[in-house]
Structures are given as C-alpha cells and as structure tokens.
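Visitor: No sequence on hand, only this structure:
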C-alpha cells in the first residue's frame, strides 16, 4: 500500500474525526450482536426477527432525502449533534430496559426505529463532512481510510460484542454503544469546519435560488435512475443475509454467544480483505466488472450459509458475504459521489442513495423473513442468491 493512502492523517481535524468515528462504529457493531441475540431469545419467528433489520432501515428510507436537503441548506453541525444525541439516548434506554429485564420485542423494535431516525439524519451530512476535512486531492484517500477503519470495526466489534454478551450481558453491550457516541458529539461540538446557518428565512431562500435546472437534471438523470434501480434490486437481494443470519446462527445452528458474535466478525474480516486488495477488486475503469464479481461472491456466501450445517461453514459463508458486501457498497457510494460533484445538491444526492439502498434492505428484510416463516430460512437464502446471481450476469453482459 502506498504511503499516500495514509496522508490524510497529517490533518488533525481528519485524524481526530477518524478516531471518534472508529469508536462509534465499534459500538454499533457491539450493539448489533447484542440486539439480534436478545431478539432470538424473545422470539423464534424468522419474520419477527427480520423486523429488527426492517425497523432500523425504514427511517433511513423515509428521511434520508429530506435530511440531505436539510444538510445542503442548513447547519450540518446542529444536524449531526442532534442525530448523535438521538442515537446515544436510544442505545442508553435499550441498556436501561435490558438491565431492568423489561425489554420486549416491541420495545427493541421501537428503540431501533428511533436509532434509525438518527442514522437517517446523520447519513447525508456525515458523508459530505468526510470529504471536506482534507484538500480535494486527498479526498479519495480520506474515504478509503475511513472505510478501512470501518472494516476493522466489523472484525473487532462483533468479537467484542460476543465477549461482552457472554460475560456482562446484553445491557452492558447497549451501554457501551451509548457511550461510543460521545467522541463524535464532542468533535461536532468543537467542529472546525464552517457551516451554513438557517437562523433567517432569507438565507434558506438564497440557498434555494442557487439551485439551477442543471442540478435537478443531474439528480434525475437517466444514469442516476438506472443506478437507483440497480441499487434497489441488489440491496433487496442482499438483505436476506443480514435478516436471516440470526435465525441460522442462533436458532438452527445453536451457536453460543462468542461463536454467534464471531459470525459478524467473519463478515467484517471478509470486508477487511476486500479493503486490503481493493486495487485489484475495485477497478474504477471497469466498475461493472467489479460489481458483477461482488454480486456473485455475495450470492455464494448466501448459498453457503443456507447449506451450512456446522459453525465453520457458516463462518466461511460470512467471509464471502463480507468480501462481496464492501465492494458493492463502496462502489455504489462512490458512483453517487462522482455524480454529485458538479451539483449544489451533494448531500441530497447522497440522501437519495441512502434512501434507495435502505428501501431495498427494508423491503427485503420483511420479504425474506416472511418467506422463511412460511418455508425455511435456507430456502429464502437460496432464492435470494439466485436473484442476486441473475443481477450479476445481467451486469456483466450489459457492461454498464
């Protein structure tokens, strides 16, 4: 890896942001393990368990686009502070109720929905901030370094979550996540980047008048619309693994807490491998080829998870899923960023990306959960894998 990849760390604002984001992402993965584990104790229905993913994704679908427009026209610092505080308080109340033994399926879903609102408000503004902390020529490296840190937390977070779950209980995992937001809250409180303000209506009007017809043409271009359809189809298919791995791991393979936590760790390890070999796996000149490969690898992971009858097979399935997931998520995100560079609606376009992506995740979670409820989780995973394989073939043949 070339030294230039690490060059964004020379900038104190980015360096501190990266560390705070790393701790926050670590806490998120710790909570994911605890929430899905606790849900499988409260219910054995695949449909109910899949609603955990649905409840977190739905707010992102509904709010990402208005949140993006708000971030483009408003004070991003205040938006980010509010979003982080909302997520932290939701995680704290999850921990409090778990400690008191009063946490039910409905309360988990409601508090996860509340956290999803925070994610929706945070996402577009957060994405634009990431590339503004360094000069233009360092932005690609800054994004790559951020995703590298995210991939590390995908490996470490679930393992830490499994340990906390096994030795201290689910409530401790929720409290750890609540406190993990404090770093970013403090960072945004002293944020060194200037923000637009919305104290006066005329300032919003002035911003709105800056938007011209070209901005709307970019937003609703044919290329963008095709990209959104593809994102919707792929995220719909890929959601099966996220929605049903708790059913396969906890209820059908009867894994202990440490083994269960390591499943997400294996997915994170696959994502980390993708980041290390990103120059070979993510070819910007042949994005269609890289995405086709990613869809096929993720489908292979879903197939192996469907057929897994031992822990080791499930781990290998999650590694494959992680390899495919980070390639498709990163390239789709970067495609949206490239399209938004010439527009005043940068955060809005990133909001559309998040909304479409999580729409597929939300619809898919419920669909695959219902299919698993009326057949089996393995059949649902296999159907999803077939659909994603067809997307891979179509992408490769069309070369677009």
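Guide: Good, I have the coordinates. These numbers come from a predicted model, not from an experiment. Numbering: from 1, shown residues only.
Visitor: contacts and neighbour counts: CA atoms only from here.
Guide: Fine.
Visitor: Please identify the helix or strand for residue 242.
Guide: Secondary-structure assignment from DSSP states H and E places residue 242 in helix 222-246.
Visitor: here comes the other one, which I'd like you to weigh against the first:
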C-alpha cells in the first residue's frame, strides 16, 4: 500500500505537468515558454532538497508525506476551480507546476530516506532500481491518462481527477506509513545539518565526482523532457492522445528496461553500465532529430526510458552502497538537487537554443553533449568507494565530558612523536587525515610542528560542540575512516597523546545569548 502512495502521487503530478505543457503548446507558446514548465517542475528540487534531506532524518516520514499529499490536494483543487472559471492563466499554470514540483521533491527525497528502513542492505543493491522503475512507471501511466483525459473531457476534468488521486494519497500516507519511521532524535538545527552536509561533500572526493557525473548526464538529458512537446507538435503533428502515448512510451521503457537490464547490471561496473545508458540516450536524441515518423519515435522513446532510469538508478545504487548511514539521506538529497538543478538549467538552455538556432539543431547539440558524457564515464567515472564505505568501525568513543561543557566549542589537540626518517610520509598522510576529520564534522583543522623538536607535530581539530566530536569518534567513524588513522602508526615512535580543550564562555558570548 505504501508503494500505492508513491505511484499515485507521481501519476497525479505527471498528469498535471503534461496537461499544462500540452495546453501551453496548443496555445502557441514559444519553445522557451514550454520548456519553462520543466524548469518550474525541477526548480523545487534545487531549492528544497538540502532542507528536506535534513528534516527527513528526524521529522517523521508519515508527517512529511501526509503533509505533502495535503499540499498537493490543495494545489490541484484550487487549479481545478480556477480552470473551471477560465482564470487559469499561464502564470497560474506555472505556479501550479512549481507547487507540484515541490510535492514531487518531497515525495522523492523522503521516500529515499524511508527505503533503507524497509529493505536490508543486501536488497539495497537492487531496490533503488526497482523503485526507480515504479517512480518512472508513473510516466507511463500519467501521460497516457493525461492525454486521454484532455482529449475526452478537457483540462478542468483532468485537474479534477488529479485532485481525487491526491485525496487518496492523503489517506494512504496517514494510514500506511509507520508512525515512528524517520523519528531519529534531533542533534542539530536544519542550518547546521545543511552545513554538515556541504562540509562532507566538500571533503569527499568520491561524492564530488559522483555529482559531476550527475550534472554531465542531467544537462543533455533535460533536452528531451523540455522539448518533447514542441517536437511532437511541430515535427510529428500529433494529437493530444498521441502526445500522451509518446510521453507514456518513456515510462514503459523505464519499467521494461529495469527488468531487462538486471542481468547486465550485475555483470558490469557502475561506470560501464551508466556509460552504455548514456550512449543509448545520445543515439535516441539523434534519432528524434532526424526521424519524423511516429512509430519510430515511440520505439526510440521506449529505449530512452530504459536508459533514463538505468543511469539515474545507478547514481542511487552507488549512493546507498557507499555513503555512511549518518549522512546518507542528506547526500541523496544533494544528488537529487544536483540532478534536478541540471534539469532545470538545461530546460531553459535547450528552450533558448531551440528558439535561436532551431529545434533540430538544439536536439543534435544535446546528443553530442550526451556522447561526451558517455565517453567521460569510461575515462573519469565514479571513483572506487574504499575511502567512505559505510561499514561502522565499532569504536567506543571518547570519555564523557562534564555536562556544563557539552555546548561549548571543543578543540582536540593530538601530539605525534614522528620517526625522523618517516617525517615526509607522515606529513603526506596527514592530508588524508585532514580530509577525514573535516568530512566527519570538524569545522577547522591545523597541523603544526614544535619549534624546538623537529619530530614532534601537534594537530588541532575544532568542533562546534561535544556532540559533534563524540559523533566523529563513534557513529560517523567507519572502517575506512579508521584505517586513515591507523595507517599513521608506522610513522610514529609512540602512541599519539590526545587532549580535549574547552573554549571558555566569554562575557561577549553571554551577552549574545541573552
């Protein structure tokens, strides 16, 4: 029944988006204006992903998803009323798409946070792909339903049906999602959580490379979603129902491709699998640019649907497999932010190029860009995951601090007695330790050498409070992160000496807090 919520919400949103796109296309809007619909649907991911990723860890999945469904219900009900009164102008339609995009962002991010509570770690190697097929399967059902409803009953009835779908989603979310799911005790504010996420990404080379590959796929991929209504109307001259079939073909490919590609996925690396999907996507874009025959385009869109969900799910499978649990929901949110942000920017870019250099030329340029992305995956793809694999180290953690010091800034001083012949290697190894410390929560890091002892080095790590330091030494310390520290043992003459320093509260601090 929980899958019914995800499927229903996505179907309703895609019916609404398709209805708005096709209504604007038939009204004679420019390619840029039509592509702006995709921008409006994607922009909420860019704006809300990080806050939602932070909130999803402790606010409760039932609360968030029920609230999202209520918001979607209100949006579609108001749009239905305005359409019935002939007041649904272009700004109103765009606002409805934007609010629906907010709902889609919330469903996608909170759902990804919910998945690990429903499946084992072994199952998570395939669950994101299956979930992606379900989520994208909505693109098979939604557009076909939307096209049929638009042709048979018109926009008002179409928006009215979407309202009914969202009402059902409210009931499913409130009754089927476990009440305690996602209620992890809150240890930091939303802003602090966002800052921790950005710091982790900044100092995680693996995550930065993943996000780069996401952008390199997302920008050219957005051309299809942004310009498909214009291609269908100007090049294929299709009816409303036929446009629904074209859009639905992508969803059919997403579902069928997920099932058909399972054996292939198990034999190929993430990079090779994603490169093949990107290459297929590029060929489809090129085919759409040169072939203006409906049956061929439908077949091409089935292929592109399989490629679309195959590449997207590869990013999610990699993230679930590699990123540690304490930061996973937030990194997933950033992956979605990056992908949807590239979709939003790309939609405007391809709409602008279609208006200035022609529709066919814009699609050909996107095909070339996707080919470059495919080759890049083979040459500079996702990095090996050894440095941030999620296996916990089982460390006991530091001794407890006196309660009245726990809110104060913590500075950890570690003194190393280095073997003289290993000094150069030690300094090099400390650059890896620096990244690890900052990745796991330290706000500042410095390494100094004692002036009168060439073999004695002192490391200073600053933490916002005791909870941040304790988390770094326990729940955030995975086996690979611990190995970064133990690898220093060969460089040392004795065990490091650690002191925890507490920054005293000054009169200025007391004044600011009152």
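Guide: All right, it came through fine. From a predicted model like this one, the values you see are computed outputs, not experimental measurements.
Visitor: what does the helix holding residue 242 of the first structure correspond to over in the second structure?
Guide: Helix 222-246 of the first structure lines up with residues 205-229 of the second structure when matched by TM-score structural alignment.
Visitor: same check, this time on stretch 374-384 of the first structure
Guide: The alignment of stretch 374-384 of the first structure onto the second structure (TM-score structural alignment) covers residues 356-366.
Visitor: How about that stretch, which residues are buried there?
Guide: 359-366 (16 or more other CA atoms under 10 Å).
Visitor: Mind reading off the mean deviation between the helix holding residue 242 of the first structure and the second structure?
Guide: Here helix 222-246 of the first structure, set against the second structure after superposition, deviates by a mean of 0.6 Å using mean CA distance after the TM-score superposition for the first structure.
Visitor: ok now that helix, how far from the chain's centre?
Guide: Centroid separation for helix 222-246 of the first structure versus its chain: 12 Å, with CA atoms, centre = their mean, to the nearest Å.
Visitor: and whatever helix or strand comes next after it, what does it pack onto?
Guide: Counting by DSSP H and E, the next helix or strand C-terminal to helix 222-246 of the first structure is helix 257-276. With contacts defined as 3 or more CA pairs under 8 Å, 6 or more residues apart in numbering; DSSP states H and E, helix 257-276 of the first structure has these neighbours: helix 12-42, helix 139-167, helix 311-340.
Visitor: neighbouring contacts of helix 257-276 of the first structure?
Guide: The contact list for helix 257-276 of the first structure, computed with CA atoms under 8 Å, 6 or more residues apart in numbering, reads 33, 37, 147-148, 151-163, 165-166, 249-250, 281, 311, 314-316, 318-327.
Visitor: can you tell me the mean distance of it from the second structure after alignment?
Guide: Compared with the second structure after fitting, helix 257-276 of the first structure has a mean deviation of 1.2 Å; criterion: mean CA distance after the TM-score superposition for the first structure.
Visitor: just checking, next helix/strand downstream of that helix?
Guide: Assigned by DSSP H and E, the successor of helix 257-276 of the first structure is helix 278-281.
Visitor: Pull out the buried positions in that following helix.
Guide: In helix 278-281 of the first structure, counting by 16+ other CA under 10 Å, buried: residue 281.
Visitor: chain center to the helix or strand just after that helix, what's the gap?
Guide: Per DSSP H and E, helix 278-281 of the first structure leads on to helix 287-307 as the next helix or strand towards the C-terminus. Centre-to-centre, helix 287-307 of the first structure and its host chain are 18 Å apart (CA atoms, centre = their mean).
Visitor: against the second structure, where does helix 287-307 of the first structure fall?
Guide: Using TM-score structural alignment, helix 287-307 of the first structure corresponds to residues 270-290 of the second structure.
Visitor: how much does the matching stretch stray from the first structure?
Guide: Looks like 0.9 Å for stretch 270-290 of the second structure (mean CA distance after the TM-score superposition for the first structure).
Visitor: And for stretch 2-13 of the second structure?
Guide: Relative to the first structure, stretch 2-13 of the second structure is 2.2 Å off (mean CA distance after the TM-score superposition for the first structure).
Visitor: Any buried residues in that stretch, and which?
Guide: 5-13.
Visitor: quick one: which of those is nearest to residue 417 of the second structure?
Guide: Nearest to residue 417 of the second structure among those is residue 6, at 56.6 Å by CA to CA.
Visitor: What's the match for that closest one in the first structure?
Guide: Using TM-score structural alignment, residue 6 of the second structure pairs with residue 21 in the first structure.
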